[in-house]
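In: dropping the sequence and predicted coords here.
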Amino acid sequence: MSLQYQIVPVTSFAQNCSIIWCDETMEAVVVDPGGDVNQLVMIIKELGVNVVRLVLTHGHLDHVGGTEPLAKELGGIEVIGPHIGDKFWLDGLPNQSQMFGFEHTNAFLPNQWLLDGDVVIIGKQSLNVIHTPGHTPGHVILFSDSAKLAFVGDVLFAGGIGRTDFPQGDHATLISSIKEKLWPLGNDVTFIPGHGPTSTFGKERVSNPFVADEMPLY
């Protein structure tokens, strides 16, 4: 019994949407369905998983643009996240889509906002919700202690960190989120960022020029 995942890059921003499932029950969630809904539906069918909810790490268009159509395609399943601090981003989706040249995207609200300490259940697996503001004020990440996996949205990248020049972004807050909330999870944790390749927290602590603290890998 273990947690499985498949990364599906979506939109022209190559955003890493993740399909995550419990391999015993085949229950699944989709994290950050930013777009390319037909492709996501096809892959979900190929995997043979039962998606029970969509989970959003933050309110930027490339992470949430396909949420409503995908939820509808999958039978009206619930949408949870992000933290309510990103409500203004979801309210502003029509403007975001116009600004970035995307298809018109309606504003929407999730069925549930996520809070620090919440748990997302996937079959017999679970993901812990950690509020990690900085890139956006309502950003959350999802962490599986058993699998040593973290789905970190746009907080941290291999060799980089999230942008903080958007409305209500804050560089010092982002650095604090990374060092005080991600690093304690363990050097051996593999993380799936919102864009680009996976890495480990240990590797980034040694080599990431924005947040390295020269911790030894072992």
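Out: Arrived safely, thanks for sending. Residues are numbered from 1 along each chain as shown.

In: contacts and neighbour counts: CA atoms only from here.
Out: Noted.

In: run through the residues that contact the closest residue to residue 65 other than its chain neighbours.
Out: Closest residue to residue 65 apart from its sequence neighbours, by Cα to Cα, 6 or more residues apart in numbering: residue 34 at 4.4 Å. By Cα atoms under 8 Å, 6 or more residues apart in numbering, the contact list for residue 34 reads 10, 11, 15, 17, 61, 62, 63, 64, 65, 66, 67.

In: close enough to count as contact, the third one and residue 61?
Out: No: taking contacts as Cα atoms under 8 Å, residue 15 lies outside contact range of residue 61: 10.2 Å.

In: tell me where this protein has strands.
Out: 3-10, 15-22, 27-31, 50-55, 78-80, 119-122, 125-131, 140-144, 149-153, 156-157, 160-161, 190-193, 199-200 (DSSP state E).

In: pasting the second one now:
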Amino acid sequence: MSLQFEIVPVTPFQQNCSVIWCDETNEAALVDPGGDIHLLKDKVQQLGLTVTKLILTHGHLDHVGGTEPLAAELGVPVVGPHKEDAFWLQGLPRQSEMFGFPLTEAFDPDQWLEDGDVVTVGNQSLSVYHTPGHTPGHVVLYSAEASVAFVGDVLFNGGIGRTDFPKGDFQTLINSIKGKLWPLGNDVSFVPGHGPMSTFGKERVSNPFVADEMPLY
């Protein structure tokens, strides 16, 4: 029994939407369904899963654009992000205009997430960490059993999230990464919001923004 996942890149931003599921119950959740919902529905069908919720790490359009139509079609609740990102979700029509996306209406999730919350998918549990910096209400989801974290745009393979958006802050982001993510362990794999997976240990050695174990030559 464990948490399984597959990554489906969506939208022109090639944002990583994760289909995550419990292999005992085949109950699933979609993390950051940013768009191209036909691809997401095809993947769910192909895997023989039943989606029970949509989970959002933060309020940026490329991560949430497909949420409302998909939630309506599947009849499932939307969970997350932290309420500090409410202004991003309320500003979705403006974001659509800015990035040349189809109009995305403003919405609120069915449930905001707080640091320390637990989200269940079938028999699996994900711990919620509030990780501001890229956006003020960003959250990270962590499965201790599978040793994997879904980190949205907090951390990338070789990089970190942008902090030049409204209410973004570089030092806050660094503190989130070092204070919330590193203690989970070097062997934890993570799925970033864009690009390939990595591990916290690898980023601690080689990521120019947050490395703290650079070998001395």
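Out: Arrived safely. Predicted model only: the values in this text are computed from it and were never measured.

In: measure the residue lying closest to residue 64 of structure 1 once chain neighbours are set aside to residue 58 of structure 1 for me?
Out: Leaving out its chain neighbours, the residue that sits closest to residue 64 of structure 1 by Cα to Cα, 6+ apart is residue 34, at 4.4 Å. Distance from residue 34 of structure 1 to residue 58 of structure 1, counting by Cα to Cα, to the nearest Å: 11 Å.

In: what is the burial count for the residue nearest to residue 48 of structure 2 when sequence neighbours are not counted?
Out: Of all residues not flanking residue 48 of structure 2 in the chain, residue 26 sits nearest, at 7.3 Å (Cα to Cα, 6+ apart). Counted with other Cα atoms under 10 Å, the neighbours of residue 26 of structure 2 add up to 17.

In: likewise for the one 10 residues further on?
Out: Applying other Cα under 10 Å, we find 15 residues neighbouring residue 36 of structure 2.

In: and if you look at the one 10 residues further on?
Out: When neighbours are counted by other Cα under 10 Å, residue 46 of structure 2 registers 9.

In: and residue 53 of structure 2, what does it touch?
Out: Residue 53 of structure 2 neighbours (Cα under 8 Å, 6+ apart): 28, 29, 30, 71, 76, 77, 78, 79.

In: in structure 1, what residue corresponds to residue 45 of structure 2?
Out: Under the alignment (TM-score structural alignment), residue 45 of structure 2 maps onto residue 45 of structure 1.

In: tell me how far that match lies from residue 115 of structure 1.
Out: Residue 45 of structure 1 is 31 Å from residue 115 of structure 1, by Cα to Cα.

In: residue 78 of structure 1 now?
Out: Applying Cα to Cα to residue 78 of structure 1 and residue 115 of structure 1 gives a distance of 16 Å.

In: kindly report the same for residue 157 of structure 1.
Out: From residue 157 of structure 1 to residue 115 of structure 1 the distance is 23 Å (Cα to Cα).

In: equivalent analysis for residue 164 of structure 1, please.
Out: 21 Å.

In: same question for residue 20 of structure 1.
Out: Counting by Cα to Cα, the gap from residue 20 of structure 1 to residue 115 of structure 1 is 20 Å.

In: quick one, which of these two is more surrounded?
Out: residue 20 (21 against 16).

In: wait, the more buried one touches residue 29, no?
Out: Yes: here residue 20 of structure 1 lies in contact with residue 29, judged by Cα under 8 Å, at a distance of 5.5 Å.
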